Every structure is written in structure tokens, then in C-alpha cells.
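1. with the sequence up front, the predicted model follows.
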Amino acid sequence: MREKYPLLKIVDKTGKIVAKEYETEITAEKAKQFYYHILRLRTYDKKGRALQRQGRIGTYVPYEGQEGAQVGSALALKDDDWMFPTYRDHGATLTFGADMVRNLLYWNGRTEGNVPSKEKNIFPASVPIATQLPHATGAAMAEQYKGTENAAIVYFGDGATSEGDFHEGINIASVFQAPVVFFNQNNGFAISLPIEKQMNSETIAQKAESYGIPGIRVDGTDVFAVHLAVKEALERGRRGDGPTLIEAVTWRFGAHTTADDPSKYRDQEKSDQMREDFDPLIRLEKLMKMNGIWEEAWVTSIQDEIETEIEEAVVKMEAYEKPKVSDMFDHVFAEPTWTIAEQKQMLRGSR
């Protein structure tokens, strides 16, 4: 089955171009664009973890190691396309154009952080597993009915493939030939459950056969391969040829969340050793140095620019007025139910 769904790779772990037929896809302009965004996400992710440890935001979900998959896919979208992220895809949303301050507010538990993006068609992050897949299908079908060429991409992990929403979302998209890309980031674990205990099939890509749609398996740490695969899948949807399932094989270097201890269920020494081979930032750096694209002065300048942007966003996030306790009751339903009203009254009485 793995031969039927080979792993698409354009740049290997040494930075060498191994798929000569795609060599024209690798330009200095693209390499620099990808590097900037991956470095930006890596810096933001480190800041997010630091803020959580300092008690300045709540539980944070790191994505370190998956930046290549998120940057490569997000940059394949057009401005009016739709993005449906999970809680681990804030890197993709930031790359697509989401507001950084709003994202920090989300991790700070603020209602303002869960307001849909004004900048782009980005849905709020989905924490319930796989519920965003039918939503993406619906948005793609709506664009189809309106006669536009807009498409949708929906992100999900390997654990989501065990949910009914996975089947429902892909099946309906297949039936109606909706222009949606189902983008799976297979990082090997659904929290602590390894992929081999999640499913008996050899790949996630092969599940596409059940729905009569293309299934593609790509090296998720190769930003060029991801970008090409997603771009082609989106164009396929725009032409009216229906959805595509993409399995991006990647790895998360850290914990599932800052409330998790990965050493309880996986060998962290092995994970640390995998950085050299599976770090999308290191791989891209090697490619750029090998092809005369790397410029130390440029890297220093963008690092300074990125750090300034993030620090300014943190200052703005922390300048927001302290949230009201009543927010937890006021935004559950449009009209509060008697149970919510009673709980709110009980809180008032206890203060």
C-alpha cells in the first residue's frame, strides 16, 4: 500500500533536491518566503510556551516541527479561500493572515480571541475533534453554488480519522464534488495514542479510496512538497474535479499541550534526535546554503523584525481590560437558558 501511496518528497533531510522534475518549483524567492514564515512561526511558538510558563496565558498548544506543513499549505491558498483550523494550526492561520493579537487573546482565554477573523475567511479553531470537516465541506459547497472559484482547506490530526465527522465530511464532499482539501497532519500520536493503535491501515492517504477521491501522501517536513501538493489539490477543486485527501507525515517535537508530559508515552530522546532529519527549518536552511540563497544579514534582519512584531502583539494583548467573570455565562447562548441564568445568579450571590 505504501508503494501505491508513495511519500512525495522534493527536498531531502540533507537539503538536496531529490525530485528533479520539480526543480523549477524551487526558487530563491520561494525559499526566502518559506523560511521567513517558518522562522516567524517557530519564534511565535517559543514565545507562546514561555508566556504559558510565566502564567501570562492559559494552556498553550505547541506545533514545533509541523511548521513546514502549515506554512506550505497556507501559502497555497488564495485570498478568498476558506481555512478551517484545529487548535494546533494557529501557525497556518497566522501565515494566511490572521491577526496575531487576536490569536494571543485566544490562548489567554478571552472571548475576543474566538471571534472569526476579519482579515481572511478563517473559522475559529476547532477543539472538538473532526467537527470542522463537515463545516469545511459546507463552505466549499456554498462557494460552488455561488459559482465562485474559491476553495477550502480543513486541517485535522491522525486521531480525527477515527471520528464519524471525518467520514461524513469527506463522503458528502465526494458526492457533491466540493472544492475542499482535507489536510491531515499525521504527527504519529493522537495525544498519547500512537498511530498503530489508532488504525490498522498502513496510511491515512489510502482512506481516500473509500470515497472515490485522490489520496496523496507527502513529507510534511518538506515545505516545497507540501506547497506543491496542496496547490495542485486546490486547483483540482477549483476546476470542479472535487476534493482531495492529503496526508502530511510530520512530527511534533514537544508535548501535545503545555498540560501534557510526552515522556510518559514516547521516547523523548528519540524525538530530540529526529530534529536533525525532520526539522523543516533546518532542512530549508540546508537547501538555501547548498544553493547559494542563504544570507546571514537577511536572516538577522527578519529575526529582529519577527521578534519585534511578536513583542508588540504581546503588549497589545496584555493591555486589554481584564475580562469579566460573567463572560463565561453571557456567550454560551444567544438567549441565556434558565440554567445559565441560575448559575450566574449563584455566582453573584457567592461574591
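-> Nice, I can see it. Numbers count the residues shown, from 1 in each chain.
2. hey, let's count contacts and neighbours off CA atoms from now on
-> OK.
3. can you count the residues close to Glu23?
-> By other CA atoms under 10 Å, 12 other residues sit near Glu23.
4. where along this structure do the strands fall?
-> Along the chain, counting by DSSP state E, strands occupy 7-8, 82-84, 121-122, 152-157, 180-186, 189-190, 193-194, 215-219, 244-249.
5. now for the fourth one, which elements pack on it?
-> To tie it back to what came earlier, the one meant is strand 152-157. Judged by 3 or more CA pairs under 8 Å, 6 or more residues apart in numbering; DSSP states H and E, strand 152-157 is in contact with strand 82-84, helix 132-146, strand 180-186.
6. with distance to Phe123 and mean neighbour count as added columns, please give these in CSV.
-> Output for the helices and strands packed on strand 152-157, formatted as CSV (distance: least, CA to CA, whole Å; neighbours: other CA atoms under 10 Å):
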stretch, distance to Phe123, mean neighbour count
strand 82-84, 5, 25
helix 132-146, 9, 21
strand 180-186, 14, 27
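7. hang on, isn't Ala190 packed against Gly159?
-> Yes: at 4.8 Å, Ala190 and Gly159 qualify as touching, with contact defined as CA atoms under 8 Å.
8. which neighbours do those two have in common?
-> Gln198 (CA atoms under 8 Å, 6 or more residues apart in numbering).
9. between the strands of the chain, which gets nearest to Glu312?
-> With CA to CA as the criterion, Glu312 lies closest to strand 121-122 of these, at 22.7 Å.
10. next one for the comparison:
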Amino acid sequence: MKHVLESVESQFETFQILNEDGKIVGKDDMPDLSDDELKELMRRMVYTRILDQRSIALNRQGRLGFYAPTAGQEASQLGSQFALEKDDFVLPGYRDVPQLIWQGLPLYQAFLFSKGHFHGNQMPEDLQALSPQIIIGAQYVQTAGVALGMKKRGAKTVAITYTGDGGTSQGDFYEGINFAGAYKAPAIFVVQNNGFAISVPRELQTSARTLAQKAVAAGIEGIQVDGMDVLAVYAATKHARERAINGEGPTLIETLTYRYGPHTMSGDDPTRYRSEELDNEWAKKDPLVRFRTFLESKKLWSEEEENKVIEEAKADIKEAIKKAEKYPKQKVTDLIGNMYEELPSNLVEQMEEYKAKESK
């Protein structure tokens, strides 16, 4: 039995195209992306890094509410999103707001979501997505259902979802991949393994050498990817999408990545469970630095272009936060009314009570 386990685990090698020095090491796996598409991918990563920095600042100023930092995970998040089509369905976790934004969620609504406003959860009609899931792992079960619905309708689309390494310790994780596998539903399950969940090291969460190998128990394809390599993440997701729409079932993608900031801005202190040495080690793998080096070697990127993106991001963020702050405040009656089509008797009285209060 030990030899069987070792045999399985040895097959899950980390898929990589671009190494830490920005050099191609997987030439045969290089995705078919035009120069303009490569530049757009870089633009999105730079923009998202600035969005993260500004969101942290806005949170500290009290102008945003709940926020989960994303710096370090741009390649994992945006490389996978870049492989999607407009009609694909995104079921994000709470750290996955960038994917929603690039899939079509207006920036001011992303800020409203952070502020707890119901309009932040109202997806535009042309955006196939649910609002970010706060319950750890719940989106995996939802994704299995959405993907099965797509299959029954004969749609050539996929449902993609994200969780962290901590999410794989939840029962919903296995239930989701197992259900989708049993029905060959067109789903892509991404595990962004940043090493610590909220604070528990991945090594203490499971005896498995990789999280990708958990796909074997569900009878689906699994792959471990260098999550700091945007090209590898894109290629793996593109492959998973093609398999899904061709009726070959779901794929589990584990991306090895790192969040440079805290788990959330709600009091987490990563210095209590991560060393400075480890932080420095992962800083050398920064997905933006790696991809920038690659593009510069191809004469596709410059400091001038990057500064232009930075200024564009700052201007967009400034305008979006102003719009979010001017948006009509959420009222208690909104909360009660949005929960029910027909109010139960115990809330009818409360609704009238709060209407009276709010009219003063």
C-alpha cells in the first residue's frame, strides 16, 4: 500500500512554463497567446497589484469594510480568469474579487461588496457569477450544481471556482469534486495553495504530499501548477476548460502561490506564523517580476507602459470609491425586504417599525 501511495504522489510534479528568472523552461507547453494578449495579461496583473495596495489603504482609513489581500496571487487569479470565456460562470471565494472585476463586475460594486452593501452582490446581467463566498468551501458544492445545469442545457461553457488550501479540509470540497466527477460536469476547481490557510501550515492540514492528488479519489484529472507563473496557470486552465466543454469532466488545479499580506485586514498578523526568511524566499518568486522580465526580454514591456497602467488604476480606483461612497446607504428595511418575497408575519411589524424610524 505504501508503494501505491508513493507511486500516485510521484506523478504530481509541478507544472511550470516560466521559471523564477523569467526564462521559458516549458517551451512545448507555451500557450498560443499573441503579443497583445501577453501585454494585456501583464497590464491586468499590475492594475490588480495597485488595486490591492489602494484597497488596503482604504480599509485602514475606514472607507472599506472586509478585505482579503491579493498581492502575490495575481498569476493564479488572473492567469486562470484569462482562460475563460465571457459566458463561463465564476463562483469565487472572498479573496477572488479580482477575477470578478476582470470578468465584468464594475469596480465600484466591488467596493460596495466590501462595505457590506447589498448592491455589491447584485451581478450585472451579462456577468455569470455569484458573489464572493464567505463560507469556506461552500462554493465547491455550488459549482458542481451550476456545472451540471450547464451540461443538462447543452451549453458549451464551464463553471470555475476557487478556494485556498484550507478549503480542502472542508467536507464541501470533496463533496463538490466527487459530485462533479460522477456526472462529468464541466467544472474547474482551483485550489490556491498559499501555504497557510488562515494560519495553519498546509503540512498540518493533510498528510497528502500535494493537494492536486486529492483528485484521484474523486476520479477526476488533477494537476499541480506553479501559481507564480501566469503562463502555466493560463495553460492549465485552458486545458481544463477544453476538457470540460468536450464532455471529459472536471479538473482540479492546485496552484502553488503565496499571499504577501495577511489573511484578511480583520486583525490577522502573519508574523505570528510565517518567518521573515520564508517571506523573502517567496518575494523572489513574485509573479509580476517574473512576467515583467520575460516581456522585457521580448521588447514587449517598459517602465513607461507600467507607469501608465499604475496611473490608470489609481484614477479608476479614485473614481470608483467616490461612486461607492455616494451610493444610497443601505437601510434596515432594505435588508428585510431583500430577504423575502413575502414577509413572514413576525417581520411585518418590524418592517413597519423601521419604515417609521427611517422616515424621520
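-> Arrived safely. These numbers come from a predicted model, not from an experiment.
11. which part of structure 1 matches stretch 189-202 of structure 2?
-> Matched against structure 1 by TM-score structural alignment, stretch 189-202 of structure 2 falls on residues 182-195.
12. from the chain's centroid, how far away is that stretch?
-> From the chain centre to the centre of stretch 182-195 of structure 1 is a distance of 12 Å (CA atoms, centre = their mean, to the nearest Å).
13. show me the helices in the stretch 201-350 of structure 1, by range?
-> Assigned helices in the stretch 201-350 of structure 1, in chain order: 223-238, 268-273, 275-278, 280-290, 296-318, 327-330, 338-350 (criterion: DSSP state H, counting those that start in this stretch).
14. how much does the first one stray from structure 2?
-> Read that as helix 223-238 of structure 1. Superposing on structure 2 and averaging over aligned pairs (mean CA distance after the TM-score superposition for structure 1), helix 223-238 of structure 1 comes out at 0.3 Å.
15. buried residues, that helix. List them.
-> For helix 223-238 of structure 1, burial by neighbour count (16 or more other CA atoms under 10 Å) applies to 223-231, 233-238.
16. ok, these vs Asn171 of structure 1, which is closest?
-> Set against Asn171 of structure 1, the nearest of the buried residues of helix 223-238 of structure 1 by CA to CA is Gly237 (15.0 Å).
17. thought Val180 was touching the closest one, still the case?
-> Yes: Gly237 of structure 1 lies in contact with Val180 (CA under 8 Å); the separation is 6.3 Å.
18. give me the number of residues near Arg53 of structure 1?
-> For Arg53 of structure 1, using other CA under 10 Å, the count is 14.
19. with neighbour numbers in mind, choose between Ala190 and Gly159 of structure 1.
-> Gly159 (23 against 16).
20. counterpart of the more buried one over in structure 2?
-> Aligned by TM-score structural alignment, Gly159 of structure 1 pairs with Gly166 of structure 2.
21. wait, that match sits on Pro201?
-> No: Gly166 of structure 2 is beyond contact range of Pro201, at 9.0 Å (criterion: CA under 8 Å).
22. between these two, which contacts overlap?
-> With CA under 8 Å, 6+ apart as the test, Gly166 of structure 2 and Pro201 reach no residue in common.
23. pick the most buried one from the helices of the stretch 201-350 of structure 1.
-> Mean neighbours per residue, mean count of other CA atoms under 10 Å, is largest over these for helix 223-238, with a mean of 24.
24. what's next to it, contact-wise?
-> 8-11, 25-26, 34, 68-69, 71-73, 75-77, 149-152, 177-181, 216, 218-220, 242-244, 246, 248, 280, 284.
25. and for stretch 139-159 of structure 2?
-> With CA under 8 Å, 6+ apart, stretch 139-159 of structure 2 has contacts from 85, 87-93, 133, 160-162, 172-173, 175-177, 179-180, 183, 185-189, 241, 244-245.
26. what residue lies at the spatial centre of structure 1?
-> Residue closest to the mean C-alpha point of structure 1, counted by CA atoms, centre = their mean, is Asp89 at 2.8 Å.
27. need the counterpart of it in structure 2.
-> Per TM-score structural alignment, Asp89 of structure 1 is aligned with Asp96.
28. what's the answer for Val332 of structure 1, then?
-> By TM-score structural alignment, Val332 of structure 1 lines up with Met339.
29. what of Val115 of structure 1?
-> Taking TM-score structural alignment for the superposition, Val115 of structure 1 sits opposite Gln122 in structure 2.
30. number of residues surrounding the counterpart of Thr258 of structure 1 in structure 2?
-> Taking TM-score structural alignment, Thr258 of structure 1 has Met265 as its aligned residue in structure 2. Under the neighbour criterion other CA under 10 Å, Met265 of structure 2 is assigned a count of 16.
31. setting aside sequence neighbours, what's the nearest residue to Met265 of structure 2?
-> Leaving aside its chain neighbours, Met265 of structure 2 sits nearest to Tyr67 (5.7 Å; criterion: CA to CA, 6 or more residues apart in numbering).
32. what about the counterpart of that neighbour in structure 1, distance to Asp261 of structure 1?
-> Mapped onto structure 1 by TM-score structural alignment, Tyr67 of structure 2 lines up with Tyr60. Per CA to CA, to the nearest Å, Tyr60 of structure 1 is found 13 Å from Asp261 of structure 1.
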